[in-house]
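Undergrad: quick one, structure for this:
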Amino acid sequence: GPATPEPVTTEPVTTEPVTTEPVTTEPVTTEPESIEPVTTEPVSTETDIIYNLCKEFFMKCTSLKEDESSKRYKGFVEIDTNNFVVVFNCTDLEINTENHDTANVILDEITNKKVIETPIAEFVTKFFEEHEYMKYVTDENNYPIPTPSCLYMVDIIDGNKENVIKSQNIMSILDIQVEHPIFGNIYLFSSKPLEINTQIGRYSVFTNKSLYMMNRDFELDENLREYKHDFDDFSVVCFFEEGVKYYAVYTQTVFMEI
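TA: Predicted coordinates:
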């Protein structure tokens, strides 16, 4: 017959719980590191360096104190290693160029690259060629102000036209008017020196609203005398006489000595 299997008995297995030692962690305290304070000395920027190089000269020319001088400093443009163009706001300032190897000039002279017959340094003229925005001055509404021309006042002495020598007395300048057969009582200016003389006066004249007489021999045209009243509508009339370009100026408000 079939074999009868023996019953298998299993003893219950008991397991003792494993006891683990409790782990205690001590709080770790860290002392903050002692940080030395960092002090930095003020470092002069390139702008400060350039300003400091120029301020003494500017203060001598303007008689301004240093605090006012610094307010008028607008910056500089580097031309090359040795040359900089430094900009100050000189509005309403009287610049003293005596005892300094300097001269006041206007843009018209810079464009023509000379003061009378003295050449202006090439790097200066080049600067204005490359930085067009520096050629223009604007009013309070940001509209461009016309650029004046450099002209030379003329007096007529014994029938001869002569350029006026520069003057220290503005009232004496305003007295120099001439009587012209067509234009009447005027301030007369030539576009170029009538003779080479570094002592002649240079004048900044606003000619943007001039009447231009293009006939170089108009003084021989008697018909012009019939239209003298038309000149009253203009403050400046440009004309030619004996091959020289002149400006007849009717008012003192459009010119001043440079």
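Undergrad: from here on, contacts and neighbour counts on C-alpha atoms
TA: Will do.
Undergrad: residues touching residue 77, list them.
TA: Listed by CA atoms under 8 Å, 6 or more residues apart in numbering, the contact partners of residue 77 are 84, 85, 86.
Undergrad: does residue 48 count as helix, strand or coil?
TA: Using DSSP: H, G, I helix; E, B strand; the rest coil, the structure places residue 48 in helix.
Undergrad: what about it, how many neighbours?
TA: 11 (other CA atoms under 10 Å).
Undergrad: in strands, which of the contacts of residue 77 fall?
TA: 84, 85, 86 (DSSP state E).
Undergrad: nearest to residue 162, of those residues?
TA: For those, the residue nearest residue 162 by CA to CA is residue 85; the value is 36.1 Å.
Undergrad: one step back: I'd like to know which of the contacts of residue 77 is nearest to residue 126.
TA: residue 85 (10.9 Å).
Undergrad: surely that closest one and residue 76 touch.
TA: Yes. In this structure, residue 85 is within contact of residue 76 by CA atoms under 8 Å, at 5.4 Å.
Undergrad: the residue lying closest to residue 66 once chain neighbours are set aside sits in which helix or strand?
TA: Spatial nearest neighbour of residue 66, excluding adjacent residues (CA to CA, 6 or more residues apart in numbering): residue 59 at 7.1 Å. Secondary-structure assignment from DSSP states H and E places residue 59 in helix 46-62.
Undergrad: please give the structure of this sequence too, so both can be compared:
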Amino acid sequence: MEQTYCREPNNELIPTHIGCRMCSLRPVMYGDVGWLKLLIGEGKVAEYLLRNSSFADVMAEENDAGEAVNMAIITAEGEPAGFVSALPVIDRSPAMPRWMLEFAVAERFERRGFATEAVGALSDYLLGRFALPKVVADVCDANTGALDVVRKCGFARPESRLAYMNYRHVRQGMRYHWYRMQPGRRALYFAKGLQYYRSRRFVDAAQMWYEALAYPRCEGTPYCDSLILANIGMAYSSAGWYVQARSFLERAAVMAEDSGYIELELMWIARQTGM
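TA: Below is the predicted model:
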């Protein structure tokens, strides 16, 4: 899947300080290159981090250029314990902008909560400050420490069929893109779709509702999959795209508790088209 880099962040929006309970985050600076190279080259970090030590050379430069958010993890005593980094990317198909997160702490600071606090704090900042709706951490199953961190920070693992293997790091085994998303995005896209539908922009409405399906349904909201699929079908029917309309309506009818109105629309399409 082809990826390109987004340009949303700029150096005015990169935080100068993020406070945590046991540590703090500050932007990586040029003077940090030395200890970052040592960190990236040691033990488990060298084994599991996808990028090599040259990453340390560009982190401060990326911050200055506003191309990424690279933060140093600093203990309460002022010692650098590690880093957490977020790079904005977008998949060409489907178009899903997101943050790709990487993090590491020195071995002597492991199992002390620094990585968990840093990943949680930066993820909260990114989802609250920028429009990119998703933070993704690429973690292999063998990296049990990183798995503990992303679980504690509320990341979800995608379904098993989405596991993959990085051909440059085959010995690490299967990997998953663990993710966190902004809450309520499904409702937002549903509302935008409704605006398009009322403006008789039926295809735009269908596409917006299709986007809504990519986001989880928040508890207590009415935006279930069957409702959205039915709306997509109705929109395509209104646009005269009857083949697409029938496909989505049939899927909705199987899932819906009350499919009467869906069946009526399918009957109308059948009369109009002879399908």
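Undergrad: TM between them?
TA: Once superposed, chain against chain, the TM-score is 0.29 (TM-score structural alignment, normalised by the length of the first structure); 126 aligned residues with a CA RMSD of 5.9 Å.
Undergrad: coming back round to it: how many neighbours does the residue nearest to residue 66 of the first structure have?
TA: Going by other CA under 10 Å, the residues that sit close to residue 59 of the first structure add up to 16.
Undergrad: ok, it touching residue 69?
TA: Yes. Shown here, residue 59 of the first structure and residue 69 form a contact pair, counting by CA under 8 Å, at 6.7 Å.
Undergrad: I'd say residue 178 of the second structure and residue 146 touch.
TA: No. Using CA under 8 Å, residue 178 of the second structure is not in contact with residue 146; the gap is 10.6 Å.
Undergrad: need the overlap of contacts for these two.
TA: In contact with both residue 178 of the second structure and residue 146: residue 139, using CA under 8 Å, 6+ apart.
Undergrad: could you identify the helix or strand that succeeds the longest strand seen in the second structure?
TA: Taking DSSP E as the criterion, the second structure has its longest strand at strand 80-91. As assigned by DSSP H and E, the chain's next helix or strand after strand 80-91 of the second structure is strand 96-105.
Undergrad: show me what that next one is packed against.
TA: Secondary-structure packing of strand 96-105 of the second structure (3 or more CA pairs under 8 Å, 6 or more residues apart in numbering; DSSP states H and E): strand 80-91, helix 114-129, strand 134-140.
Undergrad: would you turn those into TSV with distance to residue 37 of the second structure and mean neighbour count?
TA: Below are those laid out as TSV (distance: least, CA to CA, whole Å; neighbours: other CA atoms under 10 Å):
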stretch	distance to residue 37 of the second structure	mean neighbour count
strand 80-91	11	21
helix 114-129	18	21
strand 134-140	21	22
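Undergrad: may I see the ones you listed organised as a markdown table, with distance to residue 234 of the second structure added?
TA: Listed next are those as a markdown table, based on distance: least, CA to CA, whole Å:
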| stretch | distance to residue 234 of the second structure |
| --- | --- |
| strand 80-91 | 29 |
| helix 114-129 | 33 |
| strand 134-140 | 29 |
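Undergrad: residue 97 of the second structure is nearest to which of the ones you listed?
TA: strand 80-91 (4.2 Å).
Undergrad: okay, the angle between that closest one and strand 96-105?
TA: 160 degrees (axes from the mean of the first three to the mean of the last three CA atoms, to 10 degrees).
Undergrad: mind listing what's buried in the helix or strand where residue 271 of the second structure lies?
TA: Using DSSP H and E, residue 271 of the second structure maps to helix 260-273. By neighbour count on 16 or more other CA atoms under 10 Å, the buried set for helix 260-273 of the second structure is 262, 265, 266, 269.
Undergrad: quick one: the first one from residue 271 of the second structure, how far?
TA: Okay, so that is residue 262 of the second structure. Distance, residue 262 of the second structure to residue 271 of the second structure, by CA to CA, to the nearest Å: 14 Å.
Undergrad: next one: residue 99 of the second structure
TA: 48 Å.
Undergrad: in terms of helices and strands, where is residue 74 of the first structure?
TA: Counting by DSSP H and E, residue 74 of the first structure is part of strand 73-78.
Undergrad: how about residue 188 of the second structure?
TA: Going by DSSP H and E, residue 188 of the second structure is part of helix 185-198.
Undergrad: again with residue 71 of the second structure
TA: Applying DSSP H and E, one finds residue 71 of the second structure within strand 69-75.
Undergrad: list the helices and strands that strand packs on?
TA: Using 3+ CA pairs under 8 Å, 6+ apart: strand 69-75 of the second structure touches strand 23-27, helix 55-65, strand 80-91, helix 114-129.
Undergrad: indicate which one of the ones you listed is closest to residue 251 of the second structure.
TA: Closest among these, using CA to CA: strand 80-91, at 26.6 Å.
Undergrad: ok, and the closest non-adjacent residue to residue 78 of the first structure?
TA: residue 84 (4.6 Å).
Undergrad: make sure that neighbour is actually in contact with residue 54.
TA: No. Between residue 84 of the first structure and residue 54 there is no contact under CA under 8 Å: 10.5 Å.
Undergrad: which one's more surrounded, these two?
TA: Per other CA under 10 Å, whichever of residue 84 of the first structure and residue 54 has more neighbours is residue 84, with 15 against 12.
Undergrad: if we can go back for a sec, which stretch among the helices and strands packed on strand 96-105 of the second structure comes nearest residue 204 of the second structure?
TA: strand 80-91 (20.6 Å).
Undergrad: report the angle between the axes of that closest one and strand 134-140?
TA: 110 degrees.
Undergrad: by how many degrees do strand 80-91 of the second structure and helix 55-65 diverge?
TA: Going by the same axes, to 10 degrees, strand 80-91 of the second structure makes 70 degrees with helix 55-65.
Undergrad: quick check: angle from strand 80-91 of the second structure to strand 23-27?
TA: 60 degrees.
Undergrad: the inter-axis angle of strand 80-91 of the second structure versus helix 114-129?
TA: 40 degrees.
Undergrad: now do strand 80-91 of the second structure and strand 69-75, the angle between them.
TA: 160 degrees.
Undergrad: strand 80-91 of the second structure packs against which elements?
TA: Using 3+ CA pairs under 8 Å, 6+ apart: strand 80-91 of the second structure touches strand 3-5, strand 69-75, strand 96-105, helix 114-129.
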